[in-house]
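Visitor: Below: sequence and its predicted model.
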Amino acid sequence: MIDKATALESVLRKLKKLPVGHCIDLRTYKRNRSLLIIHIKDHEFIIYEDGYEKNTHEVKLKGVRKLLKTLFKREFPRSNKIRMYELGEYDEQMRERKMKKL
């Protein structure tokens, strides 16, 4: 669990060290909305947004900061804490992770 105020810097630091083919999952405290970030090529990422909106974003490392800022505002508007999971090697089943039922 990381504070939303420091989440952007923590995620960017983690993405710079993330090996190609691995992914990170960011979720709200209640685990009902998520951002799945996959390192596909050198300095290229895919971000799957699953919450208020369901979108796919393909972005280079330079554009990740700006995109994550807007996604944090949209998907985690009232969250103070964000869960960050390092999932390791990506496969298609991770995209279809079950959301927590309320």
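Guide: Looks like it arrived, so ask away. Numbering: from 1, shown residues only.

Visitor: C-alpha from now on. contacts and neighbour counts both.
Guide: Noted.

Visitor: Please identify the helix or strand for the residue most central in space within the chain.
Guide: Residue closest to the mean C-alpha point of the chain, counted by C-alpha atoms, centre = their mean, is Leu35 at 3.5 Å. Secondary structure here is read from DSSP states H and E; on that basis Leu35 sits in strand 34-41.

Visitor: ok, residues contacting that strand?
Guide: With contacts defined as C-alpha atoms under 8 Å, 6 or more residues apart in numbering, strand 34-41 is touched by 15, 18-28, 45-51, 75, 90, 95.

Visitor: Any quick PyMOL command for the buried ones out of these?
Guide: For selection in PyMOL, the members of the contacts of strand 34-41 meeting the burial criterion (16 or more other C-alpha atoms under 10 Å) are listed in this command:
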select buried, resi 15+18+19+20+22+23+24+25+26+27+28+45+46+47+48+49+50+51+75+90
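
Visitor: here's the one I want to compare it with:
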Amino acid sequence: MFILYSQALSIIQIRYHKLPCPGRLGVSSFKKDRGLWLDKLPDGRCRVSEFGFQSDSRIIDADQLAALLKRIIKREFPRSYKLRLEIQSED
């Protein structure tokens, strides 16, 4: 599924909160060369793994997610118009 860059932050937050507990949400560029993965952990925290311009992985509390996503989206997708959204659930 594709989402617009201008709506990315709100859509990502909504989709993340609707994920089942061991779930994974991926956001990448159209070419799939830059992106990030959000893993919802059972203890209520989130693992954020970004790849592309900067490769990093960190575990944060869910209330810090919005501020971190805003910075990552600006850094990883500076000229993107459409972003690819992927949802994986561990059944």
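Guide: Yes, it's here. Owing to the predicted nature of the structure, the values given are computational and were not obtained by experimental measurement.

Visitor: before we move on, back to that, how much space separates the residue nearest to the centre of the first structure from Arg83 of the first structure?
Guide: When C-alpha to C-alpha, to the nearest Å is the yardstick, Leu35 of the first structure and Arg83 of the first structure sit 10 Å from each other.

Visitor: anything in contact with each of these two?
Guide: If you check Leu35 of the first structure and Arg83 against C-alpha under 8 Å, 6+ apart, the residues they both contact are 26-27.

Visitor: In the second structure, what residue spans correspond to strands?
Guide: Taking DSSP state E as the criterion, the second structure contains strands spanning 2-4, 23-28, 35-40, 45-51, 56-61, 82-89.

Visitor: which outside residues touch the shortest one?
Guide: Think strand 2-4 of the second structure. Strand 2-4 of the second structure has contacts (C-alpha under 8 Å, 6+ apart) with 11, 81-85.

Visitor: One more: the last one?
Guide: Here strand 82-89 of the second structure makes contact (C-alpha under 8 Å, 6+ apart) with 1-5, 8, 19-20, 22-30, 32.

Visitor: quick one on the thing from earlier: the strand holding Leu35 of the first structure vs the second structure, average distance?
Guide: Following superposition, strand 34-41 of the first structure is found to deviate from the second structure by 0.8 Å on average (mean C-alpha distance after the TM-score superposition for the first structure).

Visitor: The second structure: matching residues for that strand?
Guide: Counting by TM-score structural alignment, strand 34-41 of the first structure lines up with residues 35-42 of the second structure.

Visitor: List the buried residues for that stretch?
Guide: Residues of stretch 35-42 of the second structure classed as buried under the neighbour-count rule (16+ other C-alpha under 10 Å) are 35-41.

Visitor: measure stretch 26-40 of the second structure end to end?
Guide: Its first and final residues considered, stretch 26-40 of the second structure spans 11 Å by C-alpha to C-alpha.

Visitor: Relative to Asp63 of the second structure, which of the buried residues of stretch 35-42 of the second structure is nearest.
Guide: Among the buried residues of stretch 35-42 of the second structure, Lys40 lies closest to Asp63 of the second structure (C-alpha to C-alpha), at 12.7 Å.
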